[in-house]
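Participant: Take this sequence and fold it.
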Amino acid sequence: MADAPARVALTSEAADLLRRLRVMHGPLMFHQSGGCCDGSSPMCFPDGEFKIGGSDVHLGDLQVEGIEPVSFFMSESQFEYWKHTHLTVDVVKGRGSGFSVEAPEGVRFLIRSRLFTDDESAALNSTGQPLT
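Facilitator: Prediction:
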């Protein structure tokens, strides 16, 4: 049985920003917005400030050197659309219109995505994380 690929990752620029935000806000978490406020941007909150519900899917924990893992969640209904997709958290200049903690820094997180390869899909299916 192959190891399942990560469903979510981040760029080095996003990791650098998370380290800076960690100093200001403490432990952090992400919830992938479903279209309210800032489109479908990943929203970053102090850990526990966004209440995760029973229908939210934990996609994984982002490993950022120097800080604790940053959990990444998405609503189950949105996951149905994105379950075939690997997500990468990135950061770009410009303010988003949401409540994410990076907004005052003049940047915003965004998602870059790609479809899983056939091998990655098979590995996810074999580990009980079906894509179909």
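
Participant: C-alpha only now, for contacts and for neighbours.
Facilitator: Fine.

Participant: tell me the centre residue of the protein?
Facilitator: residue 72 (4.3 Å; C-alpha atoms, centre = their mean).

Participant: tell me the secondary structure for it?
Facilitator: Classification of residue 72 by DSSP: H, G, I helix; E, B strand; the rest coil places it in strand.

Participant: tell me the contacts of it?
Facilitator: Residue 72 makes contact with 8, 29-32, 58-62, according to C-alpha atoms under 8 Å, 6 or more residues apart in numbering.

Participant: The residues you listed into TSV, with extra columns for neighbour count, secondary structure and distance to residue 83?
Facilitator: Putting those into TSV (neighbours: other C-alpha atoms under 10 Å; DSSP: H, G, I helix; E, B strand; the rest coil; distance: C-alpha to C-alpha, whole Å) gives the following:
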residue	neighbour count	secondary structure	distance to residue 83
8	20	strand	11
29	21	strand	20
30	23	strand	17
31	23	strand	15
32	21	strand	13
58	17	strand	12
59	20	strand	10
60	15	strand	13
61	18	strand	16
62	20	strand	17
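
Participant: quick one more, to check against the first:
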Amino acid sequence: MSTELIGSSGIGEPRVLATDAALGFIAEIRRDHPDILFHQSGGCCDGSSPMCYPAGDYIVGDNDVKLGEIGGVPVYISASQFEVWKHTQLIIDVVPGRGGMFSLDNGRERRFLTRSRLFGSGEACAVVFRGR
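Facilitator: Now for the predicted structure:
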């Protein structure tokens, strides 16, 4: 059973957001690959890359945590990485450059980038266990 986070449903702030530029880039990628997902890479700080995959090509693990959705696309992170970032809100943005080798943003001269901000007191979301 994977872990899903409750965010904008009234319990705290969303754990993941996207800038307008990221939402536009997601829409562009979805024209070529309608069913996609994000998995946050194992970086330890701002500037880490969220990897974008065709949903059928990436197996979400039992220990992955669903942070939420951006532009209708689910965003996952490993449980161990979530432990490091559980006090932060992830903001998916776009910058010039090449995406990860297997990420769908590769070869488009732009790439997704994760920025973050610390949650303030009482902002963090509840964590609940749900089936995928």
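
Participant: about what we covered before: Throw the contacts of residue 72 of structure 1 into a markdown table and include distance to residue 102 of structure 1, thanks.
Facilitator: As requested, the contacts of residue 72 of structure 1 are exported to a markdown table (distance: C-alpha to C-alpha, whole Å):
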| residue | distance to residue 102 of structure 1 |
| --- | --- |
| 8 | 19 |
| 29 | 12 |
| 30 | 12 |
| 31 | 14 |
| 32 | 14 |
| 58 | 21 |
| 59 | 21 |
| 60 | 20 |
| 61 | 19 |
| 62 | 17 |
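
Participant: Onto which residues of structure 2 does the longest helix anywhere in structure 1 map?
Facilitator: When structure 1 is parsed with DSSP state H, its longest helix is helix 12-25. Mapping helix 12-25 of structure 1 onto structure 2 (TM-score structural alignment) gives residues 20-33.

Participant: what does stretch 72-79 of structure 1 give?
Facilitator: Alignment of stretch 72-79 of structure 1 against structure 2: residues 75-82, by TM-score structural alignment.

Participant: quick one, strands of structure 1?
Facilitator: 8-10, 28-32, 42-46, 56-62, 70-75, 85-93, 107-115 (DSSP state E).

Participant: orientation of the fifth one relative to strand 42-46 in degrees?
Facilitator: This points to strand 70-75 of structure 1. Orientation of strand 70-75 of structure 1 against strand 42-46 (axes from the mean of the first three to the mean of the last three C-alpha atoms, to 10 degrees) gives an angle of 130 degrees.

Participant: After superposing, tell me the mean distance of strand 70-75 of structure 1 to structure 2.
Facilitator: For strand 70-75 of structure 1, the mean deviation from structure 2 after alignment is 0.3 Å (mean C-alpha distance after the TM-score superposition for structure 1).

Participant: okay, the angle between that strand and strand 28-32?
Facilitator: 20 degrees.

Participant: The third one now?
Facilitator: Compare the direction of strand 42-46 of structure 1 with that of strand 28-32 by the same axes, to 10 degrees and you get 150 degrees.

Participant: Can you check which part of structure 2 strand 42-46 of structure 1 sits on?
Facilitator: Strand 42-46 of structure 1 maps onto residues 50-54 of structure 2, going by TM-score structural alignment.

Participant: what's the offset of that stretch from the middle of its chain?
Facilitator: 9 Å (C-alpha atoms, centre = their mean, to the nearest Å).

Participant: got it, and stretch 58-77 of structure 1?
Facilitator: The answer for stretch 58-77 of structure 1 is 6 Å, by C-alpha atoms, centre = their mean.
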